[in-house]
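Undergrad: sequence and predicted model, in that order:
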Amino acid sequence: MAPAELKTVANAGGNGLRLGLAARLALRELRGGLSGFYIFLACVALGTGAIAGVNSVSQMMTGSIASEGQTILGGDIRFESDNQDIGAAERAYIEELGTVSSGLNMRTMARKPDGSDQSLVELRAVDDLYPLYGSFETVPSMPLTELFAERNGVHGAAVAQIFLDRLDLSVGDTVLVGEASLEIRGVIAAEPDSLSEGFGFAPRLMTSRAALDAAGLIRPGSLVEYSYRVRLDDGASASALAGLREEATSRFPNAGWSIRTSQNAAPSLTRNIERFSQFLTLVGLTALIVGGVGIANSVRAWLDGKRGVIATLKCVGAPSKLVVAIYLIQVMLIAAFGIVLGLALGAATPFLAAGALTGIIPISVNASFYPASLGIAAGFGLMTAFAFAVLPLGRAGEVPATALFRQQGFEASSLPRWPYLLTAGLTLAALCLAAIWFADDRRIAMVFVAAVIVAFAVLRLVGHAVQLIARRWPAVRSTPLRLAIGNIHRPGALTPSVVLSLGLGLALLVTLALIDTNLRRELSGNLPERAPNFFFVDIQSNEIEEFENQLMELAPEGKVIKVPMLRGRITQLKGEEVNADNVPSEAQWVLRGDRGVTYAKNQPENSRLAAGEWWPADYQGEPLVSFSAEEAGEIGLAVGDTITVSVLGRAITARIANLREVEWESLSINFVMVFSPNTFAGAPHSWMATLSDPNADAAAEGEVLRAVTQTYPTITSVRVKDALELANRLVGQIGIAIRAAALVALVASVLVLAGALAAGNRSRIHDAVVLKTLGATRATLIRAYVYEYGLLGIATAVFALAFGGVASWFVVSRIMTLPSDFMPDIALMTLAGALVLTVGIGLAGTWRVLGQKAAPVLREL
């Protein structure tokens, strides 16, 4: 530092803080390079890049869906009615709006003509105007009228390739659907509005409405979705679509239809993208906050190397706040550089992901730069860097110059003064509030932020508890072990930093691993054992008795459960119109669209009463209903309240007689609402049945499926194991993304651990030189470090197992309502991983310490 600058610094002592001088000195010192700040940069860049990348990809996907809303929806506006077609007045109103294309969707069975094999299919019947937007493509390519035309009494159909693979069929072959024969004339290559059709459990089969009528599948109680897509004549602005939706709802309040516009073409997909993006963003924020500990360690280590400069500044009269300002400016400039690196990574992520997503989502994904996502990530990065840098900087400003000249560092310093603590606290509070504010589901974000705060607090307690135990541990004879125990609790020990560094990353990893393992085990093992073998739907009342007899003949040791089923939509709660905005998101599915309802004399065997009483078998009073207890609590219903359900165009108001605890995870026949039998006296309905036979093998199940499909071609048979296999694949794909996100947090933890070791290098060098001077060998010191890092790794792993076990149990048992078990193999892998990380990185960080020459260090004592 030049003499003139020293004089200026001396004069600054009485003139308060001079930011210009602080900035000039900070920039001068930065000319020496970024040595000591590489871990700092990595922590900031990793967390910022993760947040920027996840939000950019989410914005790209939701933007692509919104930009192609007309193609995805199949029209400007779409009207849907479940299980009952709309009336003549509603149809006339829709036809006045513009060009209308109608369609029907349902699940049914498709089988080979010889009866040797069959498959569940998602059947879709469309008219000649389909599609209004986009292009429907098949291989071989042909016009829709030719593709579905009737030739010699046989209608045409197009199918997904997986359907041909499953039944070993080819284009030109014939399949039976219901009572109709369909010729496969093409393989579906592009279905432009498939996203708006929702998730399908079976291959797609498309044909004409005439073919569906010939199949005879639409009967009373059949599960059918009627849809009407409209291309408007008067334009399709957002305001026009919103006004049209309100007009249709108010003009036909009892139509029972749901209305979607091209502004919200695929709400379920958009909602899932936003939720998954929120989860990954919170994981990225966790990595950034964990990296904040690394920032604090890096700043502390860097300041430790600046002792001479700080001492000189203070000796010539520089006030503490000037010292803090100089190094805060440097820290924030370096943090800004790290943030720029992270933003560059985040900005590139959509371009890297666009190609992969095109094969998953059947829309054109156009990558771009997303300033809002990058701005949010930059804000998180700056707040984190500032909050975690203030405390070590505040401590450095309070250390007297004499202590710095005596080579005393900052590890033994007390907490900084209250302005620094308040500044750090307010910045962290702002960081938490920003995470909650920008979240799509703020309740989940609040829980996540609270969990991170609790984890930080508990980890600090764990670190202090480990030090307390080490301090009170009885003397041991082994010199390396005695040194290791002393290193754990001595002033300036790495214990709190190491425990905090690895704790959050390992805990998150354990939580996600246990959730993933429990789900996989449930889907592939326990659940199939408890679940029925088959579900059968669309059974007519005149078929149910003979159908049950056939099942008992095919599976004499099996158990058949049958229940009547109708479809109904909840229209009022407690006498007031349904308002989904006042219902938690996890319960809105109960109010969305038509729900299956049933009636019963006796209480279902797979449920128990949580409140109220069941009605007598011969009850003939006012309509009563039994409601699922969990959903009732989320909606705000209690025994004695009323609900109104629209069934077959008739509004039925029933009083809640009792609440039931329902075991949804058993996959048995369960309903949110079970009514008293007199409620639907004389109403037409279909039946649903299950067949449970734990001893049936694949061959026996195949025989049941073939016999039922041939005898009752209009009954839909669902093999539960097929649905579970599909769910297992989906869970596996989601699990890969979740584990990748957890790996980001773990990498941040490793970086923080490396930063903690760098922060303690000076005191390690001092200790090693003194011990070597007194006769300690390198082998003795290595053993001491192995013991020290091993003990810290075990303590951290124990916390991670406890915290991760509790967190995974809460998610699996309370949120997913599935059995949750602790996995010993996960525990052992976590313990082994913690030991490898702490011992390996610890030895790598201290290897240079062991090679230090004694003379330079001893001269500074």
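TA: Yep, it's here.
Undergrad: going forward, measure contacts and count neighbours with C-alpha atoms only.
TA: Will do.
Undergrad: how about the strands in the stretch 151-300 of the chain?
TA: Counting by DSSP state E, counting those that start in this stretch, the stretch 151-300 of the chain has these strands, from start to end: 154-159, 174-177, 180-190, 204-208, 225-232, 258-261.
Undergrad: mean neighbour count added to those strands, as a markdown table?
TA: Output for these, formatted as a markdown table (neighbours: other C-alpha atoms under 10 Å):
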| stretch | mean neighbour count |
| --- | --- |
| strand 154-159 | 24 |
| strand 174-177 | 22 |
| strand 180-190 | 21 |
| strand 204-208 | 24 |
| strand 225-232 | 21 |
| strand 258-261 | 20 |
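Undergrad: just tell me which of those strands ends up closest to Ala354.
TA: The closest approach between Ala354 and any of the strands of the stretch 151-300 of the chain, judged by C-alpha to C-alpha, belongs to strand 180-190 at 18.6 Å.
Undergrad: tell me the centre residue of the protein?
TA: Taking C-alpha atoms, centre = their mean, the centroid of the chain lies closest to Phe276, which sits 3.9 Å from it.
Undergrad: CSV for the strands of the stretch 151-300 of the chain, including distance to Glu95?
TA: Supplementary listing: the strands of the stretch 151-300 of the chain in CSV, determined by distance: least, C-alpha to C-alpha, whole Å:
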stretch, distance to Glu95
strand 154-159, 27
strand 174-177, 31
strand 180-190, 27
strand 204-208, 20
strand 225-232, 8
strand 258-261, 15
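Undergrad: nearest to Ser717, of those?
TA: strand 174-177 (12.8 Å).
Undergrad: list the helices and strands that closest one packs on?
TA: Contacts defined by 3 or more C-alpha pairs under 8 Å, 6 or more residues apart in numbering; DSSP states H and E place strand 174-177 against strand 98-111, strand 180-190.
Undergrad: and these as CSV, adding distance to Ser607?
TA: Compiled in CSV, the helices and strands packed on strand 174-177 are given as follows (distance: least, C-alpha to C-alpha, whole Å):
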stretch, distance to Ser607
strand 98-111, 28
strand 180-190, 41
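Undergrad: over to the nearest residue to Leu591 once chain neighbours are set aside. Which of the three states is it?
TA: With C-alpha to C-alpha, 6 or more residues apart in numbering as the measure, Ile570 is the residue that lies nearest to Leu591, at 6.0 Å, once sequence neighbours are left out. Under the three-state scheme (DSSP: H, G, I helix; E, B strand; the rest coil), the conformation of Ile570 reads as strand.
Undergrad: and Ile570, what is it in contact with?
TA: The contact partners of Ile570, by C-alpha atoms under 8 Å, 6 or more residues apart in numbering, come to 578, 591, 594, 643-646.
Undergrad: put this next to the first one:
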Amino acid sequence: MIALRLLWREFVSGQLSLLAIALVVSVAAMTTTEVLTDRIDRAMRADAAALLGGDLKLRGPRPIDPDWLAEADVLGVSATETIEFPSVIGSQSNFELTGLKIVTDGYPLKGKLEIADSRAGTGYPASGIPAPGTAWADPQLVSKLDIDVGDTVSVGEIELEITQILVFEPDRGGSFVSLTPRLLMNQADLADSQLIQPGSRVRYITLFADGDLERFETFIEPRLDISQRLRGVVDGRPEVGSALARATTYLSLAGLLTVLLSGAAIAMTANRWASDHIADSALFRTFGLSGLEALFIFTAELTTLAGLASGLGVLLGYGLQIALVDSIAGLLTISLPEPSIKPAILGLLTGFVTLFGFAAPALIMLANVPPIRVLKRDYHVSGLGQFGRYGFALLAIGVLGFLYSDDLLLTGWVVLAVVILVGLVTVMGRLVIRGLGPLERFGPAWRFGIQQLARDPQASGGQLMVFAMTALAIGMVALIRFDLITTWETQVPEDAPNTFALNITDQDQTSFVQTVVTLGGDLAPLYPIVRGRLETVNGIPLVEHLAGTDPPGSVRRELSLTESEVLGRDNQIDRGRFFTKSDGPGLVTVESKLFDELDLELGDVIQYTIGPDRIAAEVIGSRVVQWDSMLPNFFMIFSPGTLEPFESTRLTSMRLPNPSQDTAAISRAFRQVTMLSVDAILNQIRGILDRVSQAVSVVLYFVLVGGILVLAASIQTSLPERRKESAILRSLGGSDRLLSQSQWAEFLTLGVISGCLAAVGTELLGWLVYNRIFNLEWSTKWQIWVLTPVLTGTLVGLVGRWSARQARQMPPAQLLKIADT
């Protein structure tokens, strides 16, 4: 009850205003950012699911267990089954090995099939699947069989009429069956066709969507055997999954920087609150309360405040993001789902974690206030000290950062950058403030302003810390928006390849290139392709090497292997090295993620089976692969000469000016070549890019506004001292102009110093994020070193002068009266 009465008294008197406002602003900022990024992230994943046909995809050599479908139904998860296998399809004049796909009503669960009414027709969304007795053929099959809509094809023991051209199917993968010409037919015709016989190689695929997918995934994963594979949006389409993973990291980083902003908002106000309660704690001790009992009272007060302010901040955050979404509705090219409850929970946690993370040292200090402090107001009260305060603050930032980003590595790098920035501010900031004496020669205003900073280095250092953290948060979000995303955009340019070509023979290589060039296409390098299966690592069977765990899905089947003497521009070595001209056969570099999944080390020897033969190669490096570049990429690249003894075909990608017509022309000229359009995937990646750009732009806008509020709140904490000093100067004849100019000089100097320190922090954090998180090359940005100090100095100067106006506008008598109370 004492805590509640204390809370009410301080609320009525306005003593809690600063801390409460800072807490509400912090929670509102975090909630708004999290709600917006969460909605955009879920919208991107929903769009990406349209390229998988559902949210989850189960693939195996036999039909799904009926009990699994029953469990999916209980959990509200929709399901539809498809069957894929190769078969020879015939027309009146030709035969072609075709990838048959058997579908049922409800397919696909996400996304749309696209069809055309003729070979030259324009694609449009389909409203269903082929009716019994009919089939849809893709442009490759139509071209190779020389048929059109209305013709019939032989499929096993039956004939089916081609009623539509299949322009696009959302879940078409990269397996052999998927890359051959496609025929889509209804499952009702499967039995009559007699295509599936004992021993047939058939792949059964079940798509799942909506409902309680997390529980269903938890149910099904332990029941899968080694032949079955369950994939989601990220790992089901590597090229889109890579873009989604990067987009999620961008949004997480933006949220982490908002955590810094929240911490800066609470830091100064929590210290001011503790200073104001030293006398209260001393009184409690004189009344006979122990230090722990006093601590309990103040903790209960802060807990109640945290609950009320966090709840208000969450409501305000949800309201603000609705207003923000409405204000940028014209910029958004995506329909956002409704807000979820997760940001509200995180918002409430933000209030408690930030408040107690920054106020815990203050609470410990209040528990140590002795009764004599009532009589001797200058009696020193022991606390945790500067390092203890920073330790609690960094712990709070780390915990919140991980909760928001769910990325331990990213959180760790951000906290490391903050630690370094804290060290810089603690050491360099104070040294710089002490060396500002020469600026006093610019006049009395500058003299008073600089003396104000030098008079209380601890208070100046605290403000310097808050301003530098705020500038770092704003600078890094701006860097994400205007440099990091732009760098990503340049990696997926407008002229990125839109078509892949497979099965190009050595004899056709020259004429194929000439045909593409004649059509106006831009061709990537042609890579030799050999199919092989990984068998051993250092002579140990793969399963034993992995200590009994299942091998990654990418090596459970035959892989497309290649060799090259040049590292692709969308590959980057992160361990070891790539091949040199002096290297001979028998070396290999491995894609970085697979390198980790296979528990490889540099120098390991891996063995592949290729047909009846075996080859061994030493691992000399790993590569970070940009899967969304639309260029040919591989898990394994061997040194030149390693695959030379084996028969191979070539693979490449290209940019065709008229993909539909040009693909048909190439298919007619080279019947054995398989053409695969990736336009839909490319458009999906660009859509993810656009949406991340929009989200970060909004976050930047909000962080900027929140930063101004944080600056104003931190300056408000020093108002009592400023009122007293202003009253003394006014009483001694100081003019309003002198006070105004001295405040401008003080805050401008603080802002410039903060900006310089924030530039160092931004440079460091930028280097860490570019090199350690995104595997990009970092180059020093002159804008950071020029704009950060200038803009921070200007912003802090203007906000500080406006926030401290009360100290110079009130009559001296009134100021002195306020200062004495």
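TA: Great, that's in hand. Quick caveat: nothing in here was measured; it's all calculated off a predicted structure.
Undergrad: of the helices and strands packed on strand 174-177 of structure 1, which approaches Val159 of structure 1 most closely?
TA: Among those, the nearest to Val159 of structure 1 by C-alpha to C-alpha is strand 180-190 (5.1 Å).
Undergrad: follow-up on the earlier one: just curious, which of the contacts of Ile570 of structure 1 is nearest to Asp165 of structure 1?
TA: Closest approach to Asp165 of structure 1 among those (C-alpha to C-alpha): Asp594, at 33.7 Å.
Undergrad: is the closest one in contact with Glu80, as I believe?
TA: No: taking contacts as C-alpha atoms under 8 Å, Asp594 of structure 1 lies outside contact range of Glu80: 10.8 Å.
Undergrad: what is the most widely separated pair among the contacts of Ile570 of structure 1?
TA: When C-alpha to C-alpha is used, the two most widely separated members of these are Asp594 and Ile643, lying 14.3 Å apart.
Undergrad: pretty sure Ile656 of structure 1 sits in a strand.
TA: Yes: inclusion of Ile656 of structure 1 in a strand is indicated when three-state DSSP is applied.
Undergrad: thinking again about what came up before, nearest to Val9 of structure 1, of the helices and strands packed on strand 174-177 of structure 1?
TA: With C-alpha to C-alpha as the yardstick, what comes closest out of those is strand 180-190 (72.2 Å).
Undergrad: helices or strands next to that closest one in the packing?
TA: Applying 3+ C-alpha pairs under 8 Å, 6+ apart, we find strand 180-190 of structure 1 packed against strand 137-139, strand 154-159, strand 174-177, helix 209-215.
Undergrad: try 7 Å
TA: Other helices and strands packing on strand 180-190 of structure 1, by 3 or more C-alpha pairs under 7 Å, 6 or more residues apart in numbering; DSSP states H and E, are strand 137-139, strand 154-159, strand 174-177.
Undergrad: give me the residues contacting the first one.
TA: Spelled out, it's strand 137-139 of structure 1. 186-191 (C-alpha atoms under 7 Å, 6 or more residues apart in numbering).
Undergrad: which parts of it are buried?
TA: Neighbour-count burial for strand 137-139 of structure 1, counted by 16 or more other C-alpha atoms under 10 Å, picks out 137-138.
Undergrad: what do you get for stretch 635-649 of structure 2?
TA: Buried residues in stretch 635-649 of structure 2, counted by 16+ other C-alpha under 10 Å: 635-640, 642-643, 648-649.
Undergrad: how long is it from one end to the other?
TA: The distance separating the two terminal residues of stretch 635-649 of structure 2, taken as C-alpha to C-alpha, to the nearest Å, comes to 17 Å.
Undergrad: quick one on the thing from earlier: distance to Gln118 of structure 1 added to the helices and strands packed on strand 180-190 of structure 1, as TSV?
TA: Output for those, formatted as TSV (distance: least, C-alpha to C-alpha, whole Å):
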stretch	distance to Gln118 of structure 1
strand 137-139	23
strand 154-159	14
strand 174-177	9
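Undergrad: quick check: which element contains Asp41 of structure 2?
TA: Here Asp41 of structure 2 is covered by helix 17-49, with elements defined by DSSP states H and E.
Undergrad: that helix: how far from the chain's middle?
TA: On the basis of C-alpha atoms, centre = their mean, to the nearest Å, helix 17-49 of structure 2 is displaced by 14 Å from the centre of the chain it belongs to.
Undergrad: and if you look at stretch 786-795 of structure 1?
TA: On the basis of C-alpha atoms, centre = their mean, stretch 786-795 of structure 1 sits 33 Å off its chain's mean C-alpha point.
Undergrad: so how far does that stretch sit from its counterpart in structure 2?
TA: Per the superposition on structure 2, stretch 786-795 of structure 1 and its aligned residues are separated by 1.5 Å on average (mean C-alpha distance after the TM-score superposition for structure 1).
Undergrad: what span of structure 2 is that stretch aligned with?
TA: Under TM-score structural alignment, the counterpart of stretch 786-795 of structure 1 in structure 2 spans residues 744-753.
Undergrad: and for that stretch, what's in contact with it?
TA: By C-alpha under 7 Å, 6+ apart, the list of residues contacting stretch 744-753 of structure 2 from outside reads 445-446, 449-450, 453, 464, 467, 789-790, 792-794, 796-797, 800-801.
Undergrad: ranges for the strands of the stretch 501-650 of structure 2?
TA: Under DSSP E, counting those that start in this stretch, the stretch 501-650 of structure 2 gives strands at 522-523, 527-537, 540-541, 559-563, 571-576, 587-591, 605-610, 613-625, 636-638, 649-655.
Undergrad: dump these to TSV, plus distance to Ala70 of structure 2.
TA: Rendered in TSV, the data for the strands of the stretch 501-650 of structure 2 read as follows (distance: least, C-alpha to C-alpha, whole Å):
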stretch	distance to Ala70 of structure 2
strand 522-523	49
strand 527-537	36
strand 540-541	38
strand 559-563	35
strand 571-576	44
strand 587-591	39
strand 605-610	40
strand 613-625	40
strand 636-638	40
strand 649-655	43
